[in-house]
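Predicted model and sequence follow; I will ask about them next.
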Amino acid sequence: MLVKNYAEALSFIHGRTKFKKSPTLQRMQRFVKALGHPEKQFPIIHITGTNGKGSTVAFLRELLQQQGLRVGTYTSPFIVKFNERIEIDGKMISDEEIVSLVNQVGPVALQLDQQLAAAEGGPTEFEILTAMMFVYFAKAQLDLALIEVGIGGTFDSTNVVTPLLSVITTVAYDHTELLGPTIASIAQHKAGIIKEGCPVVVGNVPAPALKVIRQRAATLNAPLYIFNEDYHVQRLVKSSWGEDFSYAGLGERFGKLHTDLAGHFQVENAAVAVTSYLVWAHQNHSVIKRREVQAALGKTCWPGRFEPVNQEPLIILDGAHNQAAIDELVLSLKQDFRGRHVYILIAILADKQPREMLAELAQLANTTVIATTFNGPRKVADVQAMAANNQLIQYEKQWQPALVKTVQQMSTDDVLLVTGSLYFISEVRQFFK
């Protein structure tokens, strides 16, 4: 096979199966073996979690780059362009490199299609992209790669790696059809990235999840660094947009740190990233420089996460795409926007918990909730029916006229929050950039 341009390359990637019926790593293990095990040719920090993975990666990338390191990142989904999913030092992979990688990886995938035809066939879309990332990073002479899990952990295609450090940011209800119906079952999948003797940084997770993680870590002699046990963070009164907080853990103390990423959950994400950085620094006998930590957190940005895109009136984009993220969003709205009217424009994928998410937002004081739709890659929730059964929720079929209509009725002190699916945020963000 030979793809001639970027459009053909994307067509090949997106044309692959999304999921297989049976969860397994065997297909991915055969894939990387056939490629010469590129995943073994550079050091890795492996990151999973229901929410907070992307922000944690962004913080950690800045902390490591501040040390002069060459850092690769693998994240999903993208906000502006597909290529964002594979970056080095914050610069996305080029269209030409995507074409080249498809031409390297594609023929191997087609061979596996034939070899595994009697089973479930060859690699999926995400396995193809993960293999491309491994090959790209293997020849890039990275100092470190930050690799984000797609879904779960145990059977995720990224879980063929042996990392320096594993990170579990959060555990909450999401992808229950794949990961199981309980916090413990979801945590079991997340804990699947823990490897023998490999340190693990754990964020703010519920007690049933922590129990599962502790058991897995104990079995594998993996040292744990746990939120509110081994490291602590305190949100401070902030003086500007974003968050101010203090941090203490692993023998280090920072009296005041600042990030422009707003929302109290970003303080926890930053704490996970700082702890991960400290574990890495201690592994490598690197000197911790307070000013460099402050600078790295201060310049971290992550599009579509409580991101202000207009000032008067204030318009914020935030990809609160599941129930746990909505819970965090509600806390931030109550803490930071008391006394201001908040218009919430939201579109949700059908496989989340749209009814519960909308109901929670509708109960907020001083808010107007407008449920809408967009052209999502997967089925979008039928919010019209939900709005019809809840007088506190308005419905607009198309988000574009809904956005214009809302802005026209806002005062300069009001706030418009656009939220829900990250795919929706990606679509809306192009309207402002």
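That came in fine, so what should we check first?

CA atoms for contacts and neighbours, from now on please.
Noted.

Then residue 42 would be within a helix, right?
No - using DSSP: H, G, I helix; E, B strand; the rest coil, the assignment for residue 42 is coil, not a helix.

Quick check, it in contact with residue 139.
No - here residue 42 does not reach residue 139: they are 9.1 Å apart, not a contact under CA atoms under 8 Å.

neighbour count winner among those two?
residue 42 (18 against 11; other CA atoms under 10 Å).

who's in contact with the more buried one?
137-138, 141-145 (CA atoms under 8 Å, 6 or more residues apart in numbering).

Tell me which of those residues fall in helices.
Counting by DSSP state H, those place 137-138 in helices.

from memory residue 197 sits against residue 218, does it?
No - applying CA under 8 Å as the test, residue 197 and residue 218 come out as separate, 9.5 Å apart.

Next up, a structure to set beside the first:
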Amino acid sequence: MTKQYFTDFDQIPAYMDSFTNQENRSFTKARRTFRLDRMRAIMERLGNPQNCYRTIHVAGSKGKGSTSSFIAAGLKALGFKTGLYMSPHVVDYRERFTLAGEFFDDGIMLDTANQLRSLLEGFTFCDTYGENVPTTFELYTSFAFLLFKNAGCQWAVIETGLGGRLDATNIIIPQASVLTPIELEHTEILGGTIPLIATEKSKIIKPGIPVFVSRQLPEARKVFEEEAKAQKSPITFLEDRISIQRTSIQTYCEGIEEREQMELGFIDGFHADVSLKMLGQVQADNCALAILVLHSLGLMTADSLKAMENNTLPGRMERRFLHHPIFFDGAHTPKSIESTLSTFRSAFIGNGGVCIFCCVSGKDYQTLTGLILKSFSTIIVSRPGDFKKSNPELIYDTFLCSASQLYPNTVKNIILEKDPDRALASALELCEENQAVLVTGSFYMAGEIKEALCRLTGEKSN
């Protein structure tokens, strides 16, 4: 009988987070923990659960979570029991491993966690570098692989955590490899140029396995073409197969749902008119990539398309309403912030509103604050929790300095309010008629304010 190490779900992440966690520590300190030897040993110990269902592997700098969720939604609509493994979570750790967006029952999650710990307890193994303790991400990945097996999943969509080459997920042999846009990110570990980062991501390409790639910078595209050629893998680029015509976003008003409208035309004659709940050009591209993948695998139907249209994801222009529309978006790079701001402006046709913002340490905060200042006159700097280091005071001072230098003749109302409940209350109070609140800067910032909203309304966070 399996020993009962866990009796409550919250005990599971507490246990796993006690190991080396690359999500909230220095990359230089964590560098030596990125290995695949150990992950293969863990999977062997568990009976290689990752081989018990078909998989699609998704890597990239931006959009990989959304693309993964679109693919999973399409597979689920076909009647397949579909696991979805993603990171990070916005509010609840359960967001990381779902049945195409729906939480598993706590019972099977507890059983799986107890099984995992029982099999690994006392198990000693040494990888090539002499490390015999798994990392947090390796444990989460092992848990997801085992959970999907225990649940009887037929498909699983697996998002990489960081990079690709040495990512813990890179032990699967998928039905397809998917690569989303490459940006400069995590340069401490992945390299300081687009080609270096693209090279790391390209290593999810497996011999002979089809590869599907989103719009890319030329230098990233070249890397992917070369890797696919080396692996003898057929590669398809989104822009070579589909023409995308984005038409409009409906203007927001209470009781009317915004939709991202686009038309897709494939060179093989397939055509789709798509109306997405998830707003923005970025999401239009992510959905188009997901449609390309499923269409190419012979898994695209009207039901799949409908499921993709209605797909939503926490922290991706996620919408709530309390006196005013409130949008939660985890954008945290200059390009993603630009996209989020463009979508926000399109939805509200220049009416503006209030922005609650903070990014975690290590981000390009000077560029990010400059972009926010261009779009908002009222900005509230809050604190994105304590999972990762942040410095709200530095962000606040940067806003003040930039505002005085760049907008000396414009009134900019910049407020420091680290308490998320008070930050949300202030934003709603300062928001004028026909305006909205945008919460952005990190998934953790979105999560903090989302929880504050739930405390205010009494609703569940998910």
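Arrived safely, thanks for sending. Quick caveat, the model's predicted, so the values are computed rather than measured.

Counting neighbours, what do you get for residue 47 of the second structure?
12.

Next, format the contacts of residue 42 of the first structure as a markdown table and append distance to residue 239 of the first structure and neighbour count.
Putting the contacts of residue 42 of the first structure into a markdown table (distance: CA to CA, whole Å; neighbours: other CA atoms under 10 Å) gives the following:
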| residue | distance to residue 239 of the first structure | neighbour count |
| --- | --- | --- |
| 137 | 40 | 25 |
| 138 | 43 | 18 |
| 141 | 41 | 13 |
| 142 | 37 | 18 |
| 143 | 36 | 16 |
| 144 | 34 | 21 |
| 145 | 34 | 25 |
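
can you map out the helices along the stretch 101-250 of the first structure?
Under the criterion DSSP state H, counting those that start in this stretch, the stretch 101-250 of the first structure contains helices at 125-138, 176-179, 183-190, 207-219.

now those helices in TSV, with distance to residue 400 of the first structure?
Shown next, in TSV, are those (distance: least, CA to CA, whole Å):
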stretch	distance to residue 400 of the first structure
helix 125-138	31
helix 176-179	31
helix 183-190	36
helix 207-219	40
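
between those helices, which gets nearest to residue 245 of the first structure?
helix 207-219 (24.3 Å; CA to CA).

and the closest one, which stretch of the second structure?
The aligned range for helix 207-219 of the first structure in the second structure is 218-230, by TM-score structural alignment.

Show me how far the matching stretch is from its chain's centre.
24 Å (CA atoms, centre = their mean, to the nearest Å).

Check stretch 318-325 of the first structure too.
11 Å.

so that stretch matches what in the second structure?
With TM-score structural alignment as the criterion, stretch 318-325 of the first structure aligns to 329-336.

What is the aligned counterpart of residue 50 of the first structure in the second structure?
By TM-score structural alignment, residue 50 of the first structure lines up with residue 61.

Show the contacting residues for that match.
So residue 61 of the second structure contacts 180-185 (CA under 8 Å, 6+ apart).

ok, these in the first structure, which still hold?
Contacts conserved in the first structure for these, using both residues aligned by TM-score structural alignment, their matches' CA atoms under 8 Å: 180-185.

Going by neighbour count, which of those comes out on top?
Most surrounded of these: other CA under 10 Å gives residue 180, at 25 neighbours.

any idea what that one aligns with in the first structure?
In the first structure, residue 180 of the second structure lands on residue 169 (TM-score structural alignment).

Its match contacts residue 48, correct?
Yes - at 6.4 Å, residue 169 of the first structure and residue 48 qualify as touching, with contact defined as CA under 8 Å.

Residue nearest the middle of the first structure, spatially speaking?
residue 54 (3.3 Å; CA atoms, centre = their mean).

Map residue 29 of the first structure across to the second structure for me.
Checking TM-score structural alignment: residue 29 of the first structure goes with residue 40.

does its match really touch residue 170, like I thought?
No - in this structure residue 40 of the second structure lies outside contact range of residue 170 using CA under 8 Å: 9.7 Å.

Tell me which of those two has more neighbours.
More crowded of residue 40 of the second structure and residue 170, by other CA under 10 Å: residue 170, with 23 against 17.

Could you report the neighbour count for whatever residue of the first structure lines up with residue 240 of the second structure?
Matched to the first structure by TM-score structural alignment, residue 240 of the second structure sits across from residue 229. A count of nearby residues for residue 229 of the first structure, using other CA under 10 Å, gives 9.

Ok, residue 237 of the first structure next?
Count around residue 237 of the first structure with other CA under 10 Å applied: 9.

With the one 10 residues further on instead?
Residues contacting residue 247 of the first structure under the criterion other CA under 10 Å number 20.

hey, where'd the strands end up in the stretch 151-300 of the second structure?
Using DSSP state E, counting those that start in this stretch, the strands of the stretch 151-300 of the second structure run over residues 155-159, 176-179, 211-213, 235-237, 242-249, 260-266, 271-276.

can you pull the contacts of the nearest residue in space to residue 319 of the first structure that is not next to it in sequence?
Spatially, and ignoring its direct neighbours in sequence, residue 319 of the first structure is nearest to residue 422 (4.8 Å; CA to CA, 6 or more residues apart in numbering). Counting by CA under 8 Å, 6+ apart, residue 422 of the first structure makes contact with 77, 79, 304, 318-321.
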